[in-house]
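# here's my sequence, what's the structure:
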Amino acid sequence: MKKFLLASAATALCANAALAGGHGDEIKIGVLLGFTGPAESIAAGMAPAAEAAIQEVSESGLLLGGKKVTPVRADATCVDAAAATAAAERLITAEGVSGINGALCSGATGAALMNVAVPNGMVMISGSATSPGLSHMNNEDNGLFFRTAPSDARQGVVMTEILREAGIDEVAVTYTNNDYGKGLADSFQAAFEAAGGTVTINAAHEDGKADYSAEVGALAAAGGQRLVVAGYIDQGGPGIIRAALDAGAFDTFHLPDGMIGNAITDRFGTEINGSTGQVPGTDSPGAARLAEMGEAQGFDGTAPFAAEAYDASALILLAMQAANSNDPSVYKEKVMDVANAPGEQIYPGELAKALEILANGGDVDYVGASAVELIGPGESAGNYRQIEVRDGKIETVKFR
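From the prediction side, this is the model:
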């Protein structure tokens, strides 16, 4: 880690000089997601949404006097801190980006932020990193980090509400052994027990194993009315579910955000009917508009974290316009301003209008696709879509 920090510090002066120059008529935005690894199917839904906002702004010709904006993808892998650090380093020092949308997973986000973004003074806005531990980094991030996805401190409460309302008072918990999994599992256990529930076991699992029978044996022995699987949709989470079904240990599951997507029902279908879960989302007008935009442009605007990814890009670009600068050390001060009232409310497809208002000295309240409201040190207030698997499909039950 020290080597990366030194490398980043050594290149900071060069990178900041490039930023001050504005990259001529082009501004680059990094899209740092886990394109490979345990959440790659989630990244596949997020990236085109993140890039749709960038394209919308670029085509408007209204950003900072007519600058074009180009997305640059980089793979943070979700599970390899060194890879995440190297990917962020490339975006800043080789590509000369002026902001980073990402990363996807919490561990990768923390590594890229503290090893690279902070030493280089780079703004990062994540649409999916949810670990409560990232909130504590706000004391060290120099005001550079924001997120449009809510913290798992909030998700733990929402999970508790869903399960208790369903009459579930005893659960077993298994979590992927990293920042995301442990943070969510601990937040949930605290909330569930405070609400009178019992967590019979709270045990880690490692990703990438071929056989999870031993883990499922321990979970089954502890018992519970439902198994909470705080894992990744493309890694150990499905392995746990498969082993639990084969052993007859559990037949319904609770699925947090990292486990929700078409990949899970494509794999299990009706086998997991009655399973529940939640993922960030709203039934706001902005969510409907992004869904329409996605249909027209060939991406799924309703995919998990797609709304938050679109909003992350939009906030970066609107903050630049508000600050009249693409220098992160300058426009970081405007992110909270454009995200919150007062000002004219702005939804997906209206970024040109927002840019015009800001250029004329007006104020905007960016509501976006996820009903954006930033609180505290750049945290999302948090909205969730409650789901249930019915007839082998993910169905929306309500919004919270």
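# every contact and neighbour count from this point should use C-alpha atoms.
OK.
# buried sites along stretch 91-110?
Neighbour counts over stretch 91-110 (16 or more other Cα atoms under 10 Å) mark 91-93, 96-110 as buried.
# I'd like the structure of this one too, to check against the first:
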Amino acid sequence: MGVFTTARRSRFRTVLGGAGLLAASALVLAGCAAEAGEPATDDNTSAPTTPGEDLALKVGTILPQSGALAFLGPPEEAGVNLAVQEVNEAGLGISVEAILRDSGDTTTDIATVSVTDLLSQDVSAIIGAASSAVSLTVIDQITGAGVIQFSPANTSAAFTDYDDNGLYFRTAPSDVLQGEVLGNLIATDGIATLGLLVLNDAYGTGLAEFTSGAFEAAGGTVVAEELFNEGDTSVDAQVSALAAADPEAVAVITFDQANFALPALVNAGFTGEQLYLVDGNLADFSGVFEDGLIEGAKGTLPGLDVATLGDFQDRLLEVDPALTDYSYAAESYDAVILLALAALQAGSTDAAAIAAELQAVSGGAGDGEKCNSFAECAELIAAGTAIDYDGPSGPITFDENGDPTEATIGIYQYGADNNYTRIN
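Purely as a prediction, here's the structure:
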């Protein structure tokens, strides 16, 4: 097929092409989102550093070491640790200390406890959470304290115009984009009727809404949508309802609940080719399921394929040799690099000062010289040159709401070993 374009929402232009939908990039426009307020300050943020003195930036993380997204914790923390190592090794006017804490999930209060601990240690920024629902439980606590919250994986559209005092940023694109890509992928595959199995939280219901909208706009019909709650250990009733509706395919919008949801769907008669996954559950299931259980299933994942990024994967493995999944590692790495560059640009580790420079160093101000590493960008800043950082997660380019305005959604497919590879 030739290239065709959809524009279901004014803030997105998604280009889809090739033999069906294989990958997509999008330009996220400002639209009519509310303007962010002025960044807040508080006594727990670091005071501006004396000119000429090396900056000492302290950041915390609330990334999942436990809970439904624990499989994302290792690559995200590896991305953070690699960035910290490279900034410190560069010796270009700033050092970074990272304090790693757990976010848990919405069945616990771990995130609140972790944030309280990190705020007591005078961090300038907190990286995380991975879960949009978890971030929504602590965003007021973080930004209300005058500290930056910077997520590498939040995709809920709720953050775009959230009243965050200009202190919330993310390197992952909104689910408006992923939903559009997923819905069009399913339609392009020739599916006419769709069922959805959905985690009932901000991430799940938001992504389901945008997926359904795109699928129906492409001519398909959603015949069933079944919700379940965080903490549920079975989705048998929901799967039975989906089977009764007899859709040609099912979009599985979950976190690690896919470990029991996918076998239940297969047992109900849905084959791998009828299943579509998302970033929250696109994981390596080799050794988890019997061979071939979900062969042919497809899924979407924001970001570039780490395996194609030169030596970035090798550098991650030097930090954590046990890594087998790289989801959101690049986005976590870029979060740290951008914070360090914004601090250098501001000449300060004050959170409000850093936040005021994040859009500029990402290229969102509309000018700046392209640079692709911390060292290269830091040298340009030292020379008084405006920069536009593009990292392993992509161009980024923040808008005034702290959202990336450019993003890539990869399309992946599962093989007989129940692991996924990018098909474009």
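# what's the TM between chain one and chain two?
Once superposed, the chains reach a TM-score of 0.87 (TM-score structural alignment, normalised by the length of structure 1), with 374 aligned residues with a Cα RMSD of 2.3 Å.
# follow-up on the earlier one: among the buried residues of stretch 91-110 of structure 1, which ones are in strands?
Of the positions in those, 99-102 sit in strands, assigned by DSSP state E.
# in the stretch 51-200 of structure 2, which spans are helices?
Secondary structure of the stretch 51-200 of structure 2 (DSSP state H, counting those that start in this stretch): helices at 73-90, 110-120, 132-144, 175-188.
# now the strands for the stretch 301-400 of structure 1?
Here the stretch 301-400 of structure 1 has its strands, by DSSP state E, counting those that start in this stretch, at 344-346, 364-366, 374-375, 379-380, 384-390, 393-399.
# most tightly packed of those?
Mean neighbour count (mean count of other Cα atoms under 10 Å) peaks for strand 364-366 among the strands of the stretch 301-400 of structure 1, with a mean of 25.
# where in structure 2 does that one align, residue-wise?
Counting by TM-score structural alignment, strand 364-366 of structure 1 pairs with residues 387-389 of structure 2.
# before we move on, what about stretch 316-336 of structure 1?
Mapping stretch 316-336 of structure 1 onto structure 2 (TM-score structural alignment) gives residues 339-359.
# so which residues make contact with the match of strand 364-366 of structure 1?
The contact list for stretch 387-389 of structure 2, computed with Cα atoms under 8 Å, 6 or more residues apart in numbering, reads 338, 360-364, 367-373, 377, 380-381, 395, 397.
# make it 7 Å
Applying Cα atoms under 7 Å, 6 or more residues apart in numbering, the contact partners of stretch 387-389 of structure 2 are 361-363, 368-372, 377, 380.
# any idea which of these is closest to residue 6 of structure 2?
residue 363 (25.9 Å; Cα to Cα).
# quick one: the counterpart of residue 185 of structure 2 in structure 1 and residue 87 of structure 1, what's the gap?
In structure 1, the residue matched to residue 185 of structure 2 (TM-score structural alignment) is residue 162. Remark: distance between residue 162 of structure 1 and residue 87 of structure 1 (Cα to Cα, to the nearest Å) = 38 Å.
# the two: who's more crowded?
residue 87 (21 against 18; other Cα atoms under 10 Å).
# my guess is that one contacts residue 77. True?
No: under the contact definition of Cα atoms under 7 Å, residue 87 of structure 1 does not touch residue 77, with a separation of 9.4 Å.
# which residues are common contacts for the two?
By Cα under 7 Å, 6+ apart, no residue touches both residue 87 of structure 1 and residue 77.
# hmm, back to that, any idea which of the strands of the stretch 301-400 of structure 1 gets closest to residue 267 of structure 1?
Among the strands of the stretch 301-400 of structure 1, strand 393-399 sits nearest to residue 267 of structure 1 (Cα to Cα), with 10.8 Å.
# returning to what we had before: wait, which of the ones in strands among the buried residues of stretch 91-110 of structure 1 is closest to residue 233 of structure 1?
Closest to residue 233 of structure 1, out of all of these and judged by Cα to Cα, is residue 102, at 18.5 Å.
# the closest one reaches residue 130, doesn't it?
No: using Cα under 7 Å, residue 102 of structure 1 is not in contact with residue 130; the gap is 11.5 Å.
# quick one: contacts for the nearest residue to residue 312 of structure 1 once chain neighbours are set aside?
In this structure, residue 312 of structure 1 finds its nearest non-sequential neighbour in residue 125, 5.6 Å apart by Cα to Cα, 6 or more residues apart in numbering. Under the criterion of Cα under 7 Å, 6+ apart, the neighbours of residue 125 of structure 1 are 100-102, 145-147, 312.
# how does it look with 10 Å?
By Cα atoms under 10 Å, 6 or more residues apart in numbering, the contact set of residue 125 of structure 1 is 99-103, 109, 144-149, 308-309, 311-313, 315-316, 335, 378.
# residue in structure 2 paired with it?
Aligning on TM-score structural alignment places residue 125 of structure 1 opposite residue 150 in structure 2.
# likewise residue 87 of structure 1?
By TM-score structural alignment, residue 87 of structure 1 lines up with residue 114.
# just residue 188 of structure 1 next, same as before
Aligned counterpart of residue 188 of structure 1 in structure 2: residue 211 (TM-score structural alignment).
# okay, the angle between the helix or strand hosting that match and helix 175-188?
Assigned by DSSP states H and E, residue 211 of structure 2 belongs to helix 202-217. If you take axes from the mean of the first three to the mean of the last three Cα atoms, to 10 degrees, helix 202-217 of structure 2 sits at 40 degrees to helix 175-188.
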